[in-house]
Structure formats: structure tokens, C-alpha cells
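Participant: Sequence first, then the predicted structure, then my questions.
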Amino acid sequence: MLNYILRSADNKLNIGMNRKHNWFSTILVLTFWGGYLVPVIFKDGFLKHGGTLRKLFVMCMSYFTISVLYGLIFGLLTALIMRFALSLFEIKVKYLELLKLMRTSYEPFVLILITYTVQIAIANYYESTFIQENLAATGIMIIVFSFVSSGVVIWASIIFYRGMNRLTGLNFFQNFLIHIGSGMVLAPINIYIMYT
């Protein structure tokens, strides 16, 4: 099973890393990644009861807008910091190659963007008769969404670290430290957002 997963990740990397760099698809995929991170940073602040189509529209548009901004700003900066960190170890990796890897790895996050949008809709209409009459089904759906989200994160991480190994020649632990270290540089901004 593990060999099959790793082979599938390698196949995805072969396809993704050999594609020509495209800014539109990179921005789109970074938006997917932002759509995964925004609920974590904002502590599910979008899952509020509203009950009107207008409030649902506002919540969804806010979520999408912040996902785009967060994904772009933090995605592009993370890749830049990683490139700088690798250069300290005299490992030359092109910035566009790191972005290509992020694009290839983060594509599955579109599922989280979709499922979280559905959760926003459920929360908005939580007090409606339809939701109240189908609470069990709604609960099962949310549990399924949680499993899907966990699976997506694991799958994206496997692809990303396999790709990092190809680009850098470093082992998993070294690549993990560089990736986490790059994220830690941006941590103060994340902490500020979380607690304001």
C-alpha cells in the first residue's frame, strides 16, 4: 500500500514538475492552499449562523478573497524564504521550481476549499427547518469532510516532501526543518491574525 502511494506521488510529480510554469494555475492553486489555512488561522470565524442568502454570499466571498490573499502572499513568501534557506546550505534551487512544486503538491486542497464552502452554507442555515430535520445526516457529512481534509493534507505533504527530496537531495528531516523554518519566519504575522 505504501509503495503504491509513493509511486502515485512520484507519478504526479513527474507530470507536475515537467509542466511549463503558468502563473494563472500557480495563483489558483495557492488560493486552494489559502482556503485550507484560512479556517485554521481564523478559528472557523466563517462558520456563523446567518440564515439569509445575503449573509451566506458575504461569508463565502470573504472566505474566497482572504484565501486568495493569504495563499498568494504567504505562498510566494514561503517559497522565497525556502530558496534563501537552501542557498545558505549551498543548494541551488530555482524559485520557479519551488513554485512549481507547490502548485503540484497543493492541487488537492481544492477539495478542502469546496468542503469548507459547504460547511459555511450549513452553518449559515443551521437553524433552518431542513438542517434541523437532518441533523444526523449533516453530522455524518461534517465527519466525512474532516476525513477528506485529513487525507488531502497527508497526500499533499507526501507529494511536497517527495518533490523537495528531488529538488534538494536532502532527506525528509532536513527538508522538513527548512520548510517549517521558512514558515516560522512568517509565524508572527499568523499569530497576530489569530489573536486579533
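Facilitator: Looks like it came in fine. Numbers count the residues shown, from 1 in each chain.

Participant: hey, let's count contacts and neighbours off CA atoms from now on
Facilitator: Fine.

Participant: Give the other helices and strands that the lengthiest helix in the chain contacts.
Facilitator: Across the chain, the longest stretch assigned as helix under DSSP state H is helix 53-88. Counting by 3 or more CA pairs under 8 Å, 6 or more residues apart in numbering; DSSP states H and E, the packing neighbours recorded for helix 53-88 are helix 23-41, helix 95-106, helix 110-124, helix 172-185.

Participant: nearest to residue 70, of the ones you listed?
Facilitator: helix 23-41 (5.4 Å; CA to CA).

Participant: from the chain's centre, how far out does that closest one sit?
Facilitator: A distance of 6 Å separates the centroid of the chain from that of helix 23-41, by CA atoms, centre = their mean, to the nearest Å.

Participant: quick one: it to helix 110-124, angle?
Facilitator: Put simply, helix 23-41 runs at 50 degrees to helix 110-124, going by axes from the mean of the first three to the mean of the last three CA atoms, to 10 degrees.

Participant: tell me what helix 23-41 is packed against?
Facilitator: helix 53-88, helix 95-106, helix 110-124, helix 187-194.

Participant: Return the set of buried residues in whichever strand or helix holds residue 141.
Facilitator: According to DSSP states H and E, residue 141 maps onto helix 135-168. Using 16 or more other CA atoms under 10 Å as the test for burial, helix 135-168 gives 138, 142, 145, 149, 152-153, 155-156, 158-164, 167.

Participant: try this one side by side with the last:
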Amino acid sequence: MSTPAFTLYGDRRSGNCLKIVYAADWLGLGYRFVDVDIMTGESRTPEFLTVNPAGQVPAVDFGGGKTLAQSNAVLLYLAANTALLPEDPFLRAKVNEWLFWEQYNHEPYVAVCRFHMVYQGRSADEREAWRVERAEAALDHMEAQLAGKSFLVGEALSVADISLLAYTRLAGEGGFDLSTRPNLSAWISRCETALELKPAAA
């Protein structure tokens, strides 16, 4: 049995952790997944803080004292010199542009609304109105940007798609309706096919 390429500490319901799973599986990288229950403080234990002092998941241990956190940073590391990261410098910069946008304009709104509903059991009506508004704007932005395009950057799947897919395909769990966004829905289906994922529940 081959030695895992890394150990991934994470929560299987977290989109930020699923990003790493999607990329590693597509790349054929072996890894060990260690479940961390963020709701019971397992990401704040002294043992976990040696892997990621920020106390957040995902956190990846590559062995030999090499650890890495922040999901998009891990994606970029795994994708180096693979088809998931364009060779062209400008296209690579466009990938980074989407990764930065995801963490600033998408994740704090789409993902947090989902967190409130999935993890905390709130109803859609109990979501914060200002956060919902920004999440809807983020989804609308993606809908517009995907017009006439198969993927976010270039003509092939990249880590930009994987990064945005993780929470977008689960947006329904945060109370968002994707059925009125045909470009976004088609892109989700396209990415799920490329990554061999079962379609997310409506």
C-alpha cells in the first residue's frame, strides 16, 4: 500500500475542505483524512494547533515539518505543474483573481449562510439580510461571468473552478435558488462531471 501524499485535517461538510478533496481525487493523490469536529472545539486543541496555529480547517500535513493551511493556498500547491493550473502567466493570474475573489466576495456570504443553516439549524428566514444580499450578488456575478463560457478561466477545468464549486454547488443548503441562473447551473453540472461527483441535492 502506497504512503499517502499528505494528511488532511478537516470537516467533511466544509466546502473549504471539500476543495482539497476534489483536487486531490482528480489528481490521483493519496491522502489520509482526519475528521476534526469544529463545533466541539477539536480545531482548538493543542495537538491540532501544532498543525495550524490559526485553529482552522482545512489543515494539511505533508510530513517533515511541512504544514499548510488556507484552502486556496493548498489548492495552488497541489495544482503546481498540473493541468489544474494554466502555464500561461496571464491565465494563471486570472485563476488567482478568482481565488482571491472567492475568499472575499463569495465565501463570507454564501458559505456563512449555509453554515448558519446546516451547522446551527437556522431557517432561511433567520439568515442575516445583508449577508444574503451579498451572497445573491456573488452568485449573480458568477452567472454573468459564465455566459458563453465552459469554465471560469480558459477552456479547461482549473483550481479556480474547484475553489468556487465547493460552496456554490451547495448554495441551496444556504437557502439560495440556483434554478434561475442557467449559466451557473450548467457550469456546476460540467464541473461535477469533470470531477466525477454526484450532483448535489437540490
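Facilitator: Thanks, I have it. Because the structure is predicted, anything quoted here is derived from the model rather than measured.

Participant: what's the TM between chain one and chain two?
Facilitator: Once superposed, the chains reach a TM-score of 0.35 (TM-score structural alignment, normalised by the length of the first structure), with 120 aligned residues with a CA RMSD of 5.4 Å.

Participant: can you give me how far the longest helix of the first structure is from the chain middle?
Facilitator: Distance, centroid of helix 53-88 of the first structure to centroid of chain: 9 Å (CA atoms, centre = their mean).

Participant: ditto for stretch 77-93 of the first structure
Facilitator: Distance, stretch centre to chain centre, for stretch 77-93 of the first structure: 21 Å (CA atoms, centre = their mean).

Participant: The helix holding residue 141 of the first structure packs against which elements?
Facilitator: In terms of contacts (3+ CA pairs under 8 Å, 6+ apart), helix 135-168 of the first structure is packed against helix 2-18, helix 95-106, helix 110-124, helix 172-185.

Participant: Residues contacting the shortest one, please?
Facilitator: Going back to what we said before, that points to helix 95-106 of the first structure. 12-13, 16-17, 21, 25-26, 29-30, 32-33, 76, 79-80, 83, 156-157, 159-160, 163-164 (CA atoms under 8 Å, 6 or more residues apart in numbering).

Participant: just to revisit the earlier point, widest-spaced pair of the buried residues of helix 135-168 of the first structure?
Facilitator: 138 and 167 (42.9 Å).

Participant: Let me see the contact set for residue 85 of the first structure.
Facilitator: Counting by CA under 8 Å, 6+ apart, residue 85 of the first structure makes contact with 178, 182.

Participant: Quick check: it vs residue 132 of the first structure, distance?
Facilitator: 52 Å (CA to CA, to the nearest Å).

Participant: Kindly report the same for residue 115 of the first structure.
Facilitator: Counting by CA to CA, the gap from residue 115 of the first structure to residue 132 of the first structure is 20 Å.

Participant: of those two, who's got more company?
Facilitator: Relative neighbour count places residue 115 above the other of residue 115 of the first structure and residue 132, with 19 against 12, counting by other CA atoms under 10 Å.

Participant: Residue 69 of the first structure: which of the helices and strands packed on helix 135-168 of the first structure is closest?
Facilitator: Per CA to CA, nearest to residue 69 of the first structure of these: helix 110-124, 14.2 Å.

Participant: just how off-centre is stretch 179-190 of the first structure within its chain?
Facilitator: With CA atoms, centre = their mean, you get 15 Å for stretch 179-190 of the first structure.

Participant: Any idea how far apart the tips of it sit?
Facilitator: This stretch, stretch 179-190 of the first structure, spans 16 Å end to end (CA to CA).

Participant: Equivalent analysis for stretch 167-174 of the first structure, please.
Facilitator: OK, stretch 167-174 of the first structure end separation, CA to CA: 13 Å.

Participant: Okay, buried residues for the top helix by length along the second structure please.
Facilitator: Counting residues, the longest helix found in the second structure (DSSP H) is helix 129-145. Within helix 129-145 of the second structure, the residues scored as buried using 16+ other CA under 10 Å are 132, 134, 135, 136, 137, 138, 139, 140, 142, 143.

Participant: nearest to residue 183 of the second structure, of the residues you listed?
Facilitator: Nearest member of the buried residues of helix 129-145 of the second structure to residue 183 of the second structure, counting by CA to CA, is residue 143, at 5.4 Å.

Participant: Can you verify my assumption that that closest one contacts residue 184?
Facilitator: Yes. Here residue 143 of the second structure reaches residue 184: they are 5.1 Å apart, a contact under CA atoms under 8 Å.

Participant: follow-up on the earlier one: show me the two of the buried residues of helix 129-145 of the second structure that sit farthest apart.
Facilitator: Longest span within the buried residues of helix 129-145 of the second structure, CA to CA: 132 and 143, 16.4 Å.

Participant: Distance from the chain centre to stretch 157-173 of the first structure, please.
Facilitator: 17 Å.

Participant: do stretch 28-43 of the first structure as well
Facilitator: Counting by CA atoms, centre = their mean, stretch 28-43 of the first structure comes out at 5 Å from the chain centroid.

Participant: buried sites along it?
Facilitator: Buried-residue list, stretch 28-43 of the first structure, by 16+ other CA under 10 Å: 28, 29, 30, 31, 32, 33, 34, 35, 36, 37, 38, 39.

Participant: Secondary structure element holding residue 23 of the second structure?
Facilitator: Short version, using DSSP H and E: residue 23 of the second structure is in helix 15-27.

Participant: so after that helix, what's the next helix or strand?
Facilitator: strand 31-35.
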